[in-house]
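**Q** Build the 3D model from these lines:
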Amino acid sequence: MIQARDMTPAELAALLAFHADAGVEWLVEDEPVDRIAAFAGERAARHVQRAQPQPAPMQAAAARGIPAPPQDQKPARSQAALGSTLPAIPDENAVAEARFAAESARSLAELKTAIEGFASCNLKASARSTVSVTGSGQSGIMVIGPMPSADDDREGTAFSGRAGLLLDRMLAAIGQPREAVYVTTIIPWRPPGDRMPSQPEIAICRPFIERQIALCEPRQVLVLGNFAARFFFGETGTIHALRGKWREIGGSGHIVPALATLHPQELLSAPGSKALAWLDLLAFSERLQQAPAQV
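**A** Got it, this is the predicted structure:
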């Protein structure tokens, strides 16, 4: 376990900020705080809120004084909806094209160019940008999230916005600056409405992320969130069941140990879970110190 005396002032500051976000106010309290129970209460409150009836769209518009469109007038279609009607390439052909494009890349730079030029996934038609990876991977660490968020799509880089800032603090708390970590997502394009990708879309994107792992050759991978954990581990459990257990993942012949933990966005929604994420980060850092450094 990392000791405070072994950390730099910057690392200590990042760790204190992470604890503050988790609700820690005192290093030692008179009574223990049950963070698991706090998370359960927050989840129950969200379920109650979702169960409350919501007004229909037309009723909500009328309540705000917005006139209803004539019944014979159809609403204008968005550019994303128009893009979804473009002629689709058969899924099996698109997967083959993705595999060929990924395996043809001999470097991460070539793979980035191949992904940006790939046009056989319908997700690209509705996304604003092809989300780029960040960092260099020189630390031997690879962080893989699920799919781009609205902030990522707008900025064009993985883990932007508040979730990205929290990820920065999480990495800094274990002494890893973000610029030295290879941060990417399984899906390069944001699905419309932040929906889950379909199975054909997942199959099309799989060769690209597997090739990234092979070319980056990380010592360890940190997997973030439900979708990413299920994608790599082939299981259907939630992140709370899949987190904290070491498994092996890989692609193109490169096998690497991986540990799953909660996604920063989930930690923002349920701060009580940050205690669990901190345990995972400690386990990740401890194994990283035991692994041989990259040459």
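**Q** contacts, neighbours, all on C-alpha from now
**A** Fine.
**Q** what's near enough to touch Arg190?
**A** 123-124, 126-127, 147-150, 153 (C-alpha atoms under 8 Å, 6 or more residues apart in numbering).
**Q** So Glu248 belongs to a strand, correct?
**A** Yes - the secondary structure assignment for Glu248 places it in a strand, going by DSSP: H, G, I helix; E, B strand; the rest coil.
**Q** ok so, going back, sort out which of the contacts of Arg190 are in helices and list them.
**A** 123-124, 126, 150, 153 (DSSP state H).
**Q** Take the residues you listed and lay them out in a markdown table including neighbour count.
**A** Compiled in a markdown table, these are given as follows (neighbours: other C-alpha atoms under 10 Å):
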| residue | neighbour count |
| --- | --- |
| Leu123 | 22 |
| Lys124 | 21 |
| Ser126 | 19 |
| Ala150 | 19 |
| Asp153 | 23 |
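**Q** between the residues you listed, which is closest to Gly41?
**A** Ala150 (27.8 Å; C-alpha to C-alpha).
**Q** what's near enough to touch that closest one?
**A** 190, 194.
**Q** Okay, buried residues for stretch 132-142 please.
**A** Counting neighbours by 16 or more other C-alpha atoms under 10 Å, one finds that the buried residues in stretch 132-142 are 132-142.
**Q** hey, which strand is longest across the chain?
**A** When the chain is scanned for its longest strand (criterion: DSSP state E), the result is strand 254-261.
**Q** who touches that one?
**A** Residues outside strand 254-261 that contact it (C-alpha under 8 Å, 6+ apart): 213-214, 217-225, 229, 239-240, 242-250, 277, 280, 284.
**Q** just to confirm, which helix or strand has Leu282 in it?
**A** Taking DSSP states H and E as the definition, one finds Leu282 inside helix 274-290.
**Q** the inter-axis angle of that helix versus strand 254-261?
**A** Between the axis of helix 274-290 and that of strand 254-261 there is an angle of 150 degrees, by axes from the mean of the first three to the mean of the last three C-alpha atoms, to 10 degrees.
**Q** Please give the structure of this sequence too, so both can be compared:
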Amino acid sequence: MSESPTVTEDDTSFVPQLDARQRAMLAEMGVRVWAPKPRPAAVAVDAGVAAPASPGAAPAPKEAPDAVAHRPAERAPTPVARPAAVPSPVPAQADAGGKRPAGIETMDWPTLQAAVAGCRACGLCQGRTNTVFGVGDTQADWMIVGEAPGENEDRQGEPFVGAAGQLLDNMLLAVGRSRTGEGEKGAYIANVLKCRPPANRNPQPAEVVQCEPYLARQVALVKPRVIVAMGRFAVQSLLKTTDPIGRLRGQVHRYEGVPVIVTYHPAYLLRTPTDKGKAWADLCLAMEQM
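**A** Predicted coordinates:
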């Protein structure tokens, strides 16, 4: 993939115009938004955190609409019941030998969630409180993919809760989306692993391999228009690469034909707040794919 063009300090044409609510959300993320000094004989424009510009991007108009106008007209979502957290008894589909159930690639939402709840394909099932299936609009055009559940996620059966989840919610609100929204205002959120690794250790390769078919089916059912991969293990699972996130950012990758934008995990951003501006640039790149 070609690298993104260099963005100068005064180039703000790629920054979507932000309303008061979005500026407040960026402030919650710790991302500073400022306006440059007016240029001579030119119209002053707002500037946000620098993000890679699309090739051939046109300068922002004098009075640009808010970020929602940068996306296509809202399509009416098909009402779909969101899967609720399911405890972890072994369903009829689970194999007595501890293998994954067959036919994952043809499962509907209820069958897939039941299969995840009863999965005993790896040792992570022995220490879980709940499996962590996913949350959000199953018809959303954005899909967020994280790494693995932590302690709070294991307890509640929902991905991205606690401090990292609050930061993710603020990041989504900054681009006009939420985990409770629908269609162009929503997002579907899932992890690569559906069970918590002991003591929040890193996922092991064998565990990722066992869980990947569940995530692949979730992507196939959601049919997102863009995937935002958050964190090293999400990126490695989707893109089959060991390249670091810093090298993969700023480019549009593909998973089964769907554009994939690589960015940092919210938990990392809490530890390294200086990189929040880069995460905002990644969200801007994701918005451009719409």
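**Q** if we can go back for a sec, which one of the ones in helices among the contacts of Arg190 of the first structure sits closest to Leu267 of the first structure?
**A** The shortest approach to Leu267 of the first structure among these belongs to Ala150, at 17.3 Å (C-alpha to C-alpha).
**Q** what's the matching range in the second structure for stretch 204-215 of the first structure?
**A** Counterpart in the second structure of stretch 204-215 of the first structure, with TM-score structural alignment as the criterion, is residues 210-221.
**Q** what separates the matching stretch from the chain centre, distance-wise?
**A** Its chain's average C-alpha position is 15 Å from that of stretch 210-221 of the second structure, according to C-alpha atoms, centre = their mean, to the nearest Å.
**Q** how about it: buried residues?
**A** 210-219, 221.
**Q** go on, stretch 225-240 of the first structure?
**A** Burial within stretch 225-240 of the first structure, assessed by neighbour count using 16+ other C-alpha under 10 Å, is assigned to 225-230, 232, 239.
**Q** Also stretch 98-118 of the second structure?
**A** Along stretch 98-118 of the second structure, these residues count as buried under the neighbour rule (16+ other C-alpha under 10 Å): 100-101, 104, 107, 109, 112-118.
**Q** Let's see which of these end up in helices.
**A** Counting by DSSP H, the part of those found in helices is 109, 112-117.
**Q** Can you tell me which of these is nearest Pro36 of the second structure?
**A** Nearest to Pro36 of the second structure among these, with distances taken as C-alpha to C-alpha, is Trp109, at 48.6 Å.
**Q** do you know how far that closest one is from Val228 of the second structure?
**A** Relative to Val228 of the second structure, Trp109 of the second structure is positioned 21 Å away (criterion: C-alpha to C-alpha, to the nearest Å).
**Q** Next: Gly277 of the second structure.
**A** 16 Å.
**Q** and if you look at Leu193 of the second structure?
**A** Per C-alpha to C-alpha, Leu193 of the second structure is found 16 Å from Val228 of the second structure.
**Q** Among these two, which residue is more densely surrounded?
**A** In terms of neighbours (other C-alpha atoms under 10 Å), Leu193 is the more surrounded of Leu193 of the second structure and Val228; the figures are 26 against 23.
**Q** Now which residue in the first structure aligns to the more buried one?
**A** When the first structure is aligned by TM-score structural alignment, the residue opposite Leu193 of the second structure is Ile187.
**Q** One more: Leu270 of the second structure?
**A** For Leu270 of the second structure, the aligned position in the first structure is Leu268, judged by TM-score structural alignment.
**Q** Chain neighbours aside, what residue packs nearest to that match?
**A** Of all residues not flanking Leu268 of the first structure in the chain, Ala163 sits nearest, at 7.4 Å (C-alpha to C-alpha, 6 or more residues apart in numbering).
**Q** once aligned to the second structure, how far is the strand or helix carrying that neighbour on average?
**A** Per DSSP H and E: Ala163 of the first structure is located in helix 161-173. For helix 161-173 of the first structure, the mean distance to aligned residues of the second structure following superposition is 0.8 Å (mean C-alpha distance after the TM-score superposition for the first structure).
**Q** quick one: the equivalent of Arg100 of the second structure over in the first structure from Leu123 of the first structure, how far?
**A** For Arg100 of the second structure, the aligned position in the first structure is occupied by Ala98, per TM-score structural alignment. Distance of Ala98 of the first structure to Leu123 of the first structure, given as C-alpha to C-alpha: 14 Å.
**Q** Over to Leu171 of the first structure?
**A** Relative to Leu123 of the first structure, Leu171 of the first structure is positioned 30 Å away (C-alpha to C-alpha).
**Q** How about Ser136 of the first structure?
**A** 26 Å.
**Q** How about Pro207 of the first structure?
**A** Plainly put, Pro207 of the first structure is 16 Å away from Leu123 of the first structure if you go by C-alpha to C-alpha.
**Q** now Gln199 of the first structure
**A** Between Gln199 of the first structure and Leu123 of the first structure the computed distance is 12 Å (C-alpha to C-alpha).
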